[in-house]
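Q: Give me a 3D structure for the following:
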Amino acid sequence: MTVTVQELLLSRIRDVPDHPKPGVLFKDITPLLADPEAFTALTEALSALCATHGATKVVGLEARGFILAAPVAVRAGLGFVPVRKAGKLPGATLSQAYALEYGTAEIEVHAEDLGADDRVMVIDDVLATGGTAEASLELIRRAGADVAGVAMLMELGFLGGRVRLEPVLRGAPLEALITL
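A: Next comes the predicted model:
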């Protein structure tokens, strides 16, 4: 019996009840990362999306997005640009604030890492409510770059992140390898 990439990936994601707080079912991707077959399949699937959508750079969102986006960039032959929490990058940065459930957060990118010639694929592990992805799209465009697309390992559809992102995608594709 042949196993699809989605089945392989899903079989390596562990559910952790009540983490980080009671009532939350955390999706732990560390077993997937520890399995070379699954991690390679994930990297190849995401790098194929970069090629399909004509990306010239890959942005990884802190923190687990870094783990996925860096090898995808290498596999696709593209540059990798980290989008970090505020205060983590040295030098001149652009920043974007966004709303959390209780309060706000801010992300940053080096101002010189993205420009008008770039088509950027945003990569992260999970699309939940969409706040971080939304802020990253705004930040990328403020840097002068074009958004080639957004690619996620998994989308938690019941949390409405896709609906939230629709207006800021501006026609750019949003792809999730697994939707729950």
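
Q: going forward, measure contacts and count neighbours with C-alpha atoms only.
A: Noted.

Q: and the closest residue to residue 28 other than its chain neighbours, what does it touch?
A: Among residues not flanking residue 28 along the chain, residue 14 sits closest, at 5.0 Å (Cα to Cα, 6 or more residues apart in numbering). Contact partners of residue 14, counting by Cα atoms under 8 Å, 6 or more residues apart in numbering, are 27-29, 31.

Q: Ok, residue 18 next?
A: 24-26.

Q: just to revisit the earlier point, what's the spacing between the residue nearest to residue 28 and residue 34?
A: Separation of residue 14 from residue 34 (Cα to Cα, to the nearest Å): 12 Å.

Q: To which secondary structure element type does the most centrally placed residue in the chain belong?
A: For the chain, residue 124 is the residue whose C-alpha lies nearest the centre (Cα atoms, centre = their mean; 1.8 Å). Secondary structure, DSSP: H, G, I helix; E, B strand; the rest coil: residue 124 is strand.

Q: and if you look at residue 129?
A: Following three-state DSSP, we place residue 129 in the coil state.

Q: number of nearby residues for it?
A: By the criterion of other Cα atoms under 10 Å, residue 129 has 21 neighbours.

Q: check contacts around the closest residue to it other than its chain neighbours.
A: Nearest non-adjacent residue to residue 129, counting by Cα to Cα, 6+ apart: residue 161, 4.1 Å away. Taking Cα under 8 Å, 6+ apart as the criterion, residue 161 is in contact with 127-131.

Q: now with 10 Å?
A: By Cα atoms under 10 Å, 6 or more residues apart in numbering, the residues touching residue 161 are 126-134, 155.

Q: compare with the first, here's sequence two:
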Amino acid sequence: MTSATDLLSLRPQDYIREHIRTVPDWPAAGVQFRDITPLLQNPRVFRVLIDQFVHRYFDMRPDVVAGLDARGFIIGSVLAYELNVGFVPIRKKGKLPFTTVEETYELEYGSATVELHTDAVKPGDRVLLIDDLIATGGTMMAGKRLLEKLGATVIEGAAIVDLPELGGSAKLHAAGLPLYTLVDFEGH
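A: Model (predicted):
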């Protein structure tokens, strides 16, 4: 790990990268799980992480930040606070208590559904959609569709990590969603 004095010589993305833990063979053999929890545990690293997003979106100023269940809630809510805008959660099906819209998407071994309260955004709202990681892109694509069903415009999708070999970022770009990620990891 980098010392505080070495931090000055690193790009923020490199500093963030070295604090992402790789867990081999989890949740299945051959998978290299990219664990962001060390980023959240260290206050200096967490600040550097959040500041990268704040600097990116300060002038873009979305009307609202939408975070994808569950780690997108952590980054998204702090970012919304720093930007002085609202935050809305996009949750797994059955977790929201009010009237919702839902979107089902395909996973590697089945499907999943996410939901959003019908009053979470207004038509014309400019929304930043955020998650911790882009793999196959299914969750972020479902979030984009939900927000658009309610008339919002997703100005950008953002994540800490992109796994480009899994094709999600290419799929999201092809669907017209601009993306911003801090770190790319080869492999899965």
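
Q: And the TM-score between them?
A: After superposition, the two chains reach a TM-score of 0.94 (TM-score structural alignment, normalised by the length of the first structure), with 178 aligned residues with a Cα RMSD of 1.2 Å.

Q: and which of the contacts of residue 18 of the first structure is nearest residue 117 of the first structure?
A: residue 26 (37.8 Å; Cα to Cα).

Q: What are the boundaries of the strands in the first structure?
A: Here the first structure has its strands, by DSSP state E, at 14-17, 25-28, 57-61, 79-85, 93-100, 103-110, 119-127, 146-155, 174-179.

Q: The third one corresponds to what range in the second structure?
A: The reference is to strand 57-61 of the first structure. Taken onto the second structure by TM-score structural alignment, strand 57-61 of the first structure occupies residues 64-68 there.

Q: can you check stretch 6-17 of the first structure too?
A: Aligned using TM-score structural alignment, stretch 6-17 of the first structure spans residues 13-24 in the second structure.

Q: Next one: residue 78 of the second structure from residue 51 of the second structure, what distance?
A: According to Cα to Cα, residue 78 of the second structure and residue 51 of the second structure sit 10 Å apart.

Q: nope, residue 113 of the second structure is what I meant
A: Distance, residue 113 of the second structure to residue 51 of the second structure, using Cα to Cα: 31 Å.

Q: Same check on residue 124 of the second structure?
A: In terms of Cα to Cα, residue 124 of the second structure sits 27 Å off from residue 51 of the second structure.

Q: The two - which one has more neighbours?
A: Set residue 124 of the second structure next to residue 51 and count neighbours by other Cα under 10 Å: residue 51 wins out with 16 against 13.

Q: mind listing what the alignment partner in the first structure of that one touches?
A: Here residue 51 of the second structure is matched to residue 44 in the first structure, going by TM-score structural alignment. Counting by Cα under 10 Å, 6+ apart, residue 44 of the first structure makes contact with 38, 50, 71-72, 75-76.

Q: Between all of the residues you listed, which two are separated the most?
A: Spatial extent of those (Cα to Cα) is set by the pair 38 and 50 at 18.6 Å.

Q: higher neighbour count, those two?
A: Neighbours were counted for residue 38 of the first structure and for residue 50 using other Cα under 10 Å; residue 50 has more, 29 against 21.

Q: residues of the lengthiest helix in the second structure that come out buried?
A: Counting residues, the longest helix found in the second structure (DSSP state H) is helix 43-57. Within helix 43-57 of the second structure, the residues that count as buried by 16 or more other Cα atoms under 10 Å are 45-46, 48-54, 57.

Q: And for stretch 141-160 of the second structure?
A: 141-148, 150, 152-160.

Q: quick revisit: just how off-centre is the longest helix of the second structure within its chain?
A: With Cα atoms, centre = their mean, to the nearest Å as the basis, helix 43-57 of the second structure stands 14 Å off its chain's centre.

Q: now stretch 27-46 of the second structure
A: Taking mean C-alpha positions (Cα atoms, centre = their mean), stretch 27-46 of the second structure and its chain are 14 Å apart.

Q: which residues touch that stretch?
A: For stretch 27-46 of the second structure, using Cα under 10 Å, 6+ apart, the contacting residues are 4, 7, 12, 15-26, 47-51, 71, 74-75, 132-133, 160-163, 185-188.

Q: Does residue 97 of the second structure touch residue 117 like I think?
A: Yes. Counting by Cα atoms under 10 Å, residue 97 of the second structure touches residue 117, with 8.4 Å between them.
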